[in-house]
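Student: what follows is a protein structure lacking sequence information:
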């Protein structure tokens, strides 16, 4: 059965390779910050209009066509973003080439990229790192703290990208680009957007109001989003699951000002808060459990504040053609309230990361060379506090914090990338980066602290062969790394299962080398990509027993660089424009992984199953559109030892599934739609591998998206 599934995956990859099925860029000369797109409007047949070009910025730190870069890139553009109903921002990447979504709770989700997750993937917003020093290399909640309604484009670069982006960019880079409103003419003008959405499957409602005013050279924009999610209804029996409700609200503002030609200043601020989000898998009975782990477990609250300034200079001549400077501030609060069964002790936590960063990036073309070079520095401070409230006595007592309070992680880097045109058919991309870290963990109550100063030198190479004007063959090899962070170093003392954790001051960065080979097609009637890839992951940080015991008999454990992973897979999909009114699209992803520790080899942790989607988009009239699609995943019974003990994972394996879905959209005014979404029409009950609860059953959503 597995061999037939694998054969199907490979055949599909060769026949209909991967396409980052996205709204296509409306402006071929878009700046780095834009990403406006119009896939739905560009649906030509073989003799009609050429689909508009996809412009990405993440793979090269420069605005270039996706077709012309060697890297594997998935782009979710503006039109596709408007077409989806999502709970968190990770949902936009569901069934995109190279991505699989894991959600422990409805309010929190992460993308798994080429088998890697959490701090093994770099998350960014408008060119600024979102990853903090307490990101863990497993599912976490922080990516959901970016507003899913304040997005213009999402770019996913698959494979090691540490040369341009440094630590954590081992599985890839996910970058969110937020809207930037620009105006023309000397008179002030304005535009606005109102969105309202209601879904029956989780009784959720959403509203956003946004607007912008400006003229040539200056604009002000902003918006407010409010979201309320109720109890999730499962498939088959219509049961609603407790502890699945949460709410959030967000606000954002942005100024764009061009003081002189070729210069632009951007100032932006964004804030999102989830006041109280249950951790569902801790509060409901799941696999191999007779009762839940906790009677209370809430992220209460979770919020993120992000403020950034960017200055861009474009000029002719000199030592750069374009310079871009960023200075940013991000604060993430991770507060928690929990209580285990059989105790009156409520644990109250306050954890925060304050991340400050500056970057400078320069672009310069010299002859057949296109250089990108620059420097960056980030400074992260972790504050952590915990106390215990006894509900019987109301006595409050101090507890050791989750992380050593006041710990810091600073990083500095220099990087360069050169795209070299070698004749009319060949292009070579070379990159290199040097990174240095200063990591200091304050001594805990026992006087235990850590100081580390690791550094790393990494590089990458990509080669593009332009076989024809419409077919490119690309290959890449890149080395990625992840420096040990506060999460890896900062968990000391008593641990579950009679363990006692001690720090390891000899931890070094994890490393990965990724190879991929791909084909890219860009024909008038269809667009596609196909990649096969392999990753060799070394020095993975893992908790191991030291062979010693404490005086009280607890097993002493510590983190060490001891585990190796062998990962490989296929990413495939395509969009075929049958006519100006009709399109067919498909995506397929397959990942396989093995882990080795102390001479034993076993299935790797949390590896996604064969999955993807197939769909048909039909223009019924100039203003009426129908999209019918199916999401699917094969059975996944290749489970790691950790999966076998995780209550989120069925120890017998996660069953395969498929859902049928439809969207009927009416464009009642330019760029304004009223849409009906029908999801999981067959009302199947299923679970995405590794997620904390079953997915939603049959659901109907009504969405009003009015631009004025």
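Tutor: Structure received. Since this is a predicted model, take the numbers as computed values, not measurements. Residues are numbered from 1 along each chain as shown.
Student: every contact and neighbour count from this point should use C-alpha atoms.
Tutor: Fine.
Student: residue 238 against residue 695, yeah?
Tutor: No. Counting by Cα atoms under 8 Å, residue 238 does not reach residue 695; the two are 11.7 Å apart.
Student: comparing those two, which shows the higher neighbour count?
Tutor: Per other Cα atoms under 10 Å, whichever of residue 238 and residue 695 has more neighbours is residue 695, with 20 against 15.
Student: how about the closest residue to the more buried one other than its chain neighbours, secondary structure?
Tutor: For residue 695, ignoring the flanking residues on the chain, the nearest one in space by Cα to Cα, 6 or more residues apart in numbering is residue 687 at 5.5 Å. Residue 687 falls in the coil class when you classify it by DSSP: H, G, I helix; E, B strand; the rest coil.
Student: ok, second structure coming up, stack it against the first:
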């Protein structure tokens, strides 16, 4: 009897081995990999993993070599015996392959090679290695996005001559742009925690068909880490901790995330905290950037103090807290529900460029100028179904989201007893429905609808710091103003063969805003008490991707884009520059962009890759700040100062063009040379005269010499930036001469600069990774174009990551 039981048990074990179910996972993220081709040497046996990364290996013998192949991962070969009792196979990411899959082009995964536009990607591995302090620095590391900073707690991206509210930011597919995104430099991007980002995609050029208003110059798409499931009855517990220090700003950062996964549920929590002190600039460069004196606020009054270390940029430090919570539920292999909650807040952030301005009396103008705590809250729930027999769709994604933005400004002139405090908040609701349908084996249709609603609250008062009283004053925005957008879009992808892809799309958008100015009319006496602005737009795109051979890929794309007036355009009141004030204007319509791009990629057996692009954009009815009049007056008193009246107007046209070159050269198996170079040019009309455009950056680029092996990664790299002479600066930049160096004639200009840098990463153990960097090795003193703060001098950065 015992013999029979033993034989039965042996038979069952044999059946279990033969019917081995395995799960294929990414070695870094431990997430399932869908679509892994599993086959033997002669490919007579093959299976493919499902949406859970699962496959059945009963076809294969125990000692038979099995190949695991996936586009974005390194080929793996194992026998069933080598897989072991855990029944898990881990594949290493192939960085080049990962960049071939993008989501932002249609809201669903596509092969990057099929997209006629240029899209650049950063994955979790490269983000960890570059170790950015903020998400502004994260996208700057792409080498194709220029970043301006007015203060240390800032970062305003520029893409192909466009910036601020002409660029779109999305987080997990939800638009971050809101009704008060302004034309002046923005720092909302720093609210996104770089430690929480799984991957980033930057679309260079128009994205209006998929994303609507604001996506004129480009789209920056951030995708945060998802909660991971175990897909078994066992618990999946993971944790990561990071500590980082940077010497130039005395930065101290801590991060911790924790993931708990079970068969159908996953939970991920993340928290990051950073503290920055005053930033120290370099020793070698223009003396115009030094901080010789500063205002010290004391109980006895404001005092101008000599800065004993003028390379220390007094009053630039701040702190930031980020929290994220994710929940994921997968009742079926092709159906998932994702809940995401993000929260970010900062301390007061000193606006450094305003603190270094001098008044007509020769003294520093401001005693205080702070952005108050910048707060961002987002909650979104997303349902994704990746397989359906419906006649209307094969894949469907539905997203509901709510965001709340809070910001404030607090400023006080030198020796004034009055502090101006203006506080704004925006509640933003959005609904997105995105679908994909295969019309034939060669044709796919993407379509969807979107609705967005924003409500703005704005308060202002003038505080007397002596007797602690406060009086109402003019608010920055009309309190209670609303902005809403409804749209429908569709795009089609036709791929008759592997060498040729045609994509085209259309979007119709209707936008309406309402504002009431009764509260501000007490101070401004506007000729209207309320306004309602309606506009609609039809935009389109068409392009081809053609690969006549494995060596050559051509991209050609044409598109239209638009930006509808928002509450910032219609109803803002603020001091745009010393001696000027912007007032509301109800007579606005959308601005339109018409553009084209031609790209060529040459791939010489993956040893040498050249990626070139040239583009041209014409902007019509551009919304720009120009001189205006209020009730016939060209000057009014604002915050106690006689100021020139200005307003946002459809008063300009612009022409922007540029060229980009990317290079990757494999010198040896472990050593690569990569480089990016961009040149942008353009003009706009101002009083019938063509003048330089504000957000056209100087030529810029980088070059990296990267060496890697199993445990070590070393990167020696240079960043560089060209000159913008005085006659190349936009009129609005010439008015801010206090942030620029002076040329031999004493006129403001933006000088060229370069930095040499070294970055390293070492895998101490399976769980511990150390990253160390030396930035600006030659201690250059420089400011990136249009920035109000000088960049850091020589900077030592150390980070330790430990994973469980």
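Tutor: Sure thing, it's come through. The model shown is predicted, which means the values in this text are computed figures rather than measured ones.
Student: still on that earlier bit, how about the residue nearest to residue 695 of the first structure, what's its partner in the second structure?
Tutor: Residue pairing (TM-score structural alignment): residue 687 of the first structure is matched to residue 783 of the second structure.
Student: how many neighbours does its match have?
Tutor: 26.
Student: check contacts around it.
Tutor: 750, 789, 790, 791 (Cα atoms under 8 Å, 6 or more residues apart in numbering).
Student: how much space between the residue lying closest to the third one once chain neighbours are set aside and residue 729 of the second structure?
Tutor: Going back to what we said before, that points to residue 790 of the second structure. Among residues not flanking residue 790 of the second structure along the chain, residue 783 sits closest, at 4.5 Å (Cα to Cα, 6+ apart). Distance, residue 783 of the second structure to residue 729 of the second structure, by Cα to Cα, to the nearest Å: 15 Å.
Student: kindly report the same for residue 198 of the second structure.
Tutor: 38 Å.
Student: counting neighbours, go ahead and name the busier of these two.
Tutor: A direct count of neighbours by other Cα under 10 Å for residue 198 of the second structure and residue 729 places residue 729 higher, at 23 against 18.
Student: can you tell me what that one aligns to in the first structure?
Tutor: Checking TM-score structural alignment: residue 729 of the second structure goes with residue 639.
Student: and for residue 623 of the second structure?
Tutor: By TM-score structural alignment, residue 623 of the second structure lines up with residue 541.
Student: so how far is the host helix or strand of that match from its chain's centroid?
Tutor: Per DSSP states H and E, residue 541 of the first structure falls inside strand 526-549. Centroid separation between strand 526-549 of the first structure and its chain, computed with Cα atoms, centre = their mean, to the nearest Å, is 17 Å.
Student: mean per-residue distance, it versus the second structure.
Tutor: Taking mean Cα distance after the TM-score superposition for the first structure, the mean distance separating strand 526-549 of the first structure from the aligned residues in the second structure is 2.5 Å.
Student: counting contacts, what elements does that strand pack onto?
Tutor: helix 2-15, strand 510-522, strand 555-577 (3 or more Cα pairs under 8 Å, 6 or more residues apart in numbering; DSSP states H and E).
Student: take these and write them to a markdown table, including distance to residue 78 of the first structure and mean neighbour count.
Tutor: What follows is those, written out as a markdown table (distance: least, Cα to Cα, whole Å; neighbours: other Cα atoms under 10 Å):
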| stretch | distance to residue 78 of the first structure | mean neighbour count |
| --- | --- | --- |
| helix 2-15 | 27 | 15 |
| strand 510-522 | 20 | 22 |
| strand 555-577 | 17 | 23 |
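Student: and of these, who's closest to residue 85 of the first structure?
Tutor: Nearest to residue 85 of the first structure, of all these, is strand 555-577, at 21.1 Å by Cα to Cα.
Student: could you name the helices and strands sitting against that closest one?
Tutor: By 3+ Cα pairs under 8 Å, 6+ apart, strand 555-577 of the first structure packs against helix 2-15, strand 499-501, strand 526-549, strand 582-597.
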